[in-house]
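Chemist: Got a predicted model here, sequence first, then my questions.
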Amino acid sequence: MQTATWPPGGLALVPHNLARDKCVSRNDYKAGSQLLSITSYATTLLDSEKGRRCDFCFSLPRDTTHLKRCSGCGSYWYCDEHCQSAQWQTHHKRVCRTYNPFLVSPEYQALPDYKKLDSIMLSHVIAQLSLLPDPYAFQESAPSSLLMSLIAGPDKSLAPPICPVKPIPPPGLVQKLYARFGNNNFAIHSHLNTIGHGIFPQTSRLFNHSCLPNSAAKYIFEPGAAIRMEVVALRDIAKGEEVCLPYLDPALLETREQILEFSYGFQCQCPTSLFLRRIGPLTDTPAVENEMLKISEELLEFVGVDSTKALISLPNKPLESLPPSLYCVLRESYMGGLSETFSKASHEGQYDIALQSGDTLLSLYLLVYPLNYPQIGMHCLEMAKTIWNVVITSTDQNKGRVLKDQARRYLVLARRVLDVFGPEGDEGGPLQEIAILDGLLQSAKTRE
């Protein structure tokens, strides 16, 4: 797809010594700058979100009884007639009558859940192509042509069955499209919770992967409009620097190499990936509680998180400088266990355990995630909320003043990170929670 507006904005595609191309910045960008804004080519909601959200724009109404159900199939819901008409013209008119019989067919029911999602998305794509003036023709300047130009993934499995569409697609087309699915699908999230999947061919064509990316994708839902992806700079990006996205969660330290090779067909050469390959198999985490505590204390000291007070700024330690005695914290089970302990203790009022595990988890986040990655900000917000819960349950006024100061500092850190990423998904969310908690802390300070 070579037009006057491609690549869009301040981005350029230039040759890369390992990949097909690389996307570089034509300008200097500050952290939080929008690098790309693009609408989806095709989307589908997770089953758990069907009937809760509009199938076209993914908006979440305050009252789901106001959603308008498709009178034809009864399986798609919309904000109003506008969204229904927009999706009808995009693809739904081709699948409305055949959708429900397809869902109960033995071929569809036999699919694993992830392939069912692929099947519906693939059906939407084929239906959309069938409505072109010249069905299944890929004009050079069309997004459909860009979709077909994407490199097929290494997975050679057969395409799942699709909902019957007329005119019938030509032989081999469904398989060719499916070959580009596994490595070009994006998880669409609201407040970092996945609610659906989408195809954004322009984004797939532009950005290579990095385990320490300098940008990230977020999603904007507007009633009556197709879902929009915005790519924002996580840190300052210099003119000529490559712009990269994470293809998967950077915290998947043990499995990411296998996932990248299986789903995308390459081996990452970033510093952290090279480091992980160099150190070999990770040591086991201790099974004894005292040993686990020592590991936690060493990690806190290494990263620079003081568990006795909140941070003024977020430290930044490269993963490659991690001492061998702490290699065990890179096991995915270690982070998962910490996250579960923190969440459970916070909700059950075991605040000493929550704050201790929360500080350790923050240290690990700062080690494995890049600067201003939204998960860091979200965790700082959760720490501030947990400390506030300690404040309102404590009868010790002196302790309360210290804790309120800690909560304010964590809230400042949360805002710094999440202001860079910006609002995304549904209304409200973490930035609004920060404003509410900040108001509570200000009121509490006024009363002192």
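Modeler: Ah, there it is.

Chemist: CA atoms for contacts and neighbours, from now on please.
Modeler: Will do.

Chemist: So for Gln84, what's the nearest residue that isn't a sequence neighbour?
Modeler: Tyr78 (5.6 Å; Cα to Cα, 6 or more residues apart in numbering).

Chemist: hold the first one in mind and look at this next one:
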Amino acid sequence: MVIFVPMTEEAVDCATGAAGEGSAESLISPSSRSASTSMGAVELVALEEGPATGVEGWSSCNFARLLRLQRKKSRGSERGGVVCHRQVYQRGRKRDEATRRGWKYGGGQLVAWKRHHQNMCKLFLPFTSSYDFVNAEKHTQLDSLLLSQTIAGHYLPFIDSPQKLASEATLLLSLLPHPDPLPTPPLPKSLNYLTNPISPQENLAKALSSRGTNNHWVVYSSELDPVAHAIYPSASRAFNHSCAPNAIPVYIYGDDHQGPKMQVRALERLEKGDEVTVPYIDPAQPYKVRQDVLMMTYGFVCRCPRCSIDQTLQTKIPRSPDSTSAFVALYPELIRLVFGDFPIPFEGLVELPSLHTRPLPDHLLLLKVDSHLPYLSGRFRDASHDQDHIIANETGNALLALYLTIYPPAYPVVGHHLLEMTKASWNHYLQVFAPDISSAPARDVLIRANVCLKLAEELIPTSQSTGDVLVDGAWESRAAVEMKMLRDLLDAEGR
């Protein structure tokens, strides 16, 4: 586990290299820093780690995207149902940030060719057309590709040198295997000898496979879209899971072609002695889904404060209603619970309340049925898209309140929702009131937009994040570009 220690000079000296070195309690590494925001002084947890040497292949976005790309035959990116790495990065093809920075500039393709292309590309056409691969579950197909790339990139070069192979394998094999691992996924025939239990490599594929499922992390873009899977051994050893986390991993893409770095950031003020916990899965998933996924993927039962509360509520949660109007009728009460008597335009709101570790009152438990959150988020999205301003405002308020009963206030989903609320409010003002701001309703809409944007600016990290938009020769996150544009527009209206 990781225990938080404020970054005094003495703590920095003793913390160097401590995280993830196998000790029962690891200190925060010395790159920790403080950030004062309107949400309070938040310590940023310092662990910053690139994909592990020897398992970088598990973090490559091309494999995570491979199965999705196979469905896009009209784009000409596959041959016989197979997508090769090299085809993903053709000139002119739209790239996500991981490929754009790591491949388009600075020779990333050459690095990848030397590491694994020369070993793997010739294997994929027959392998991905084979009976075993085609008839496997999608997650098994992904496991096959990830495992194959890891072996090709980091183990085949040393396969005739057991001493070097042992050194390469040590880092990943030091992680705990899944307590009940699935069978080793199918591999290209040329790699099958690695599954032979009497081989000198002692069934390397099985050993790697048993550690992949419960030690991988889903890598997200700045837009919170999953783009890859990666293994970060220090983080896997150091951070325990909680559905009510006080920290969260974010992923930083650089220009060093080494894959995205994980940076673990605090979600709240941490005190000396606090254990730093992160979410392995989305805390918004229903209790039973969370428990099933954590057991199947990681092999444990979660007993965090959030799950302890949710477990006691399971028998009280009603069945899903026949009509969604039953949900809507509870939204005013939910908003009052979260924001009290604060006026809906949110004028003067500088800090979001934290209710994610408190149980909902019994009369609001209908809002915890599995179908409710997808309904509400979809209703807000559709209303915003269709310019149904009244519904967008009402559902936006309710969704914000619901998120604050699920996530810590500084959780990225909350910040991005506030940005969406800002855009909805600006569109409302522009289409209904502009350029006249003299009426009370117009002022309320602008107040709401300003408050939501200010909170979003505090919560959404914009530095060192994945870039999605090219601005003045530099890549910036789409959220950062949108926030700057909205800030300029709102400031202009206020003058």
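Modeler: Perfect, thanks for sending it. Because the structure is predicted, anything quoted here is derived from the model rather than measured.

Chemist: Distance check, the residue nearest to Gln84 of the first structure against Thr65 of the first structure.
Modeler: 11 Å (Cα to Cα, to the nearest Å).

Chemist: any idea which helix is longest in the second structure?
Modeler: helix 440-459 (DSSP state H).

Chemist: so what does that helix touch, helix or strand wise?
Modeler: helix 412-428, helix 478-494 (3 or more Cα pairs under 8 Å, 6 or more residues apart in numbering; DSSP states H and E).

Chemist: would you list these in CSV and tack on distance to Val2 of the second structure and mean neighbour count?
Modeler: Below are these laid out as CSV (distance: least, Cα to Cα, whole Å; neighbours: other Cα atoms under 10 Å):
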stretch, distance to Val2 of the second structure, mean neighbour count
helix 412-428, 22, 23
helix 478-494, 31, 15
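
Chemist: Kindly reformat those as CSV containing distance to Asn450 of the second structure.
Modeler: Formatted as CSV, those follow (distance: least, Cα to Cα, whole Å):
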stretch, distance to Asn450 of the second structure
helix 412-428, 7
helix 478-494, 7
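
Chemist: among those helices, which is nearest Gly107 of the second structure?
Modeler: Ranking these by distance to Gly107 of the second structure, with Cα to Cα as the measure, places helix 478-494 first at 25.5 Å.

Chemist: Which stretch of the first structure lines up against the closest one?
Modeler: Under TM-score structural alignment, the alignment places helix 478-494 of the second structure onto residues 429-445 of the first structure.

Chemist: ok, and what's touching that stretch?
Modeler: His191, Met378, Leu381, Lys385, Lys404, Arg408, Leu411, Ala414, Arg415, Leu418, Asp419, Pro423 (Cα atoms under 8 Å, 6 or more residues apart in numbering).

Chemist: one more time with 7 Å, if that's ok
Modeler: Here stretch 429-445 of the first structure makes contact (Cα atoms under 7 Å, 6 or more residues apart in numbering) with His191, Lys404, Leu411, Pro423.

Chemist: just stretch 105-124 of the first structure next, same as before
Modeler: Stretch 105-124 of the first structure is contacted from outside by Ala42, Thr43, Thr44, His91, Phe102, Pro160, Pro161, Ile162, Cys163, using Cα under 7 Å, 6+ apart.

Chemist: Return a selection command, for use in ChimeraX, containing the buried ones of these.
Modeler: Buried residues among the contacts of stretch 105-124 of the first structure (16 or more other Cα atoms under 10 Å), as a ChimeraX selection:
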select :42,43,44,91,102,160,161,162,163
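
Chemist: Inside helices: which ones of the contacts of stretch 105-124 of the first structure?
Modeler: Phe102.

Chemist: Which ones among the contacts of stretch 105-124 of the first structure map onto strands?
Modeler: Ala42, Thr43, Thr44 (DSSP state E).

Chemist: what about the strands in the second structure?
Modeler: 2-3, 33-37, 40-44, 48-49, 216-220, 226-231, 240-241, 247-252, 261-266, 275-278, 469-471, 474-476.

Chemist: Output those strands as CSV; include the columns distance to Asp310 of the second structure and mean neighbour count.
Modeler: Formatted as CSV, the strands of the second structure follow (distance: least, Cα to Cα, whole Å; neighbours: other Cα under 10 Å):
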stretch, distance to Asp310 of the second structure, mean neighbour count
strand 2-3, 25, 22
strand 33-37, 31, 12
strand 40-44, 28, 17
strand 48-49, 32, 19
strand 216-220, 25, 20
strand 226-231, 27, 22
strand 240-241, 16, 18
strand 247-252, 21, 23
strand 261-266, 24, 22
strand 275-278, 18, 23
strand 469-471, 40, 13
strand 474-476, 39, 16
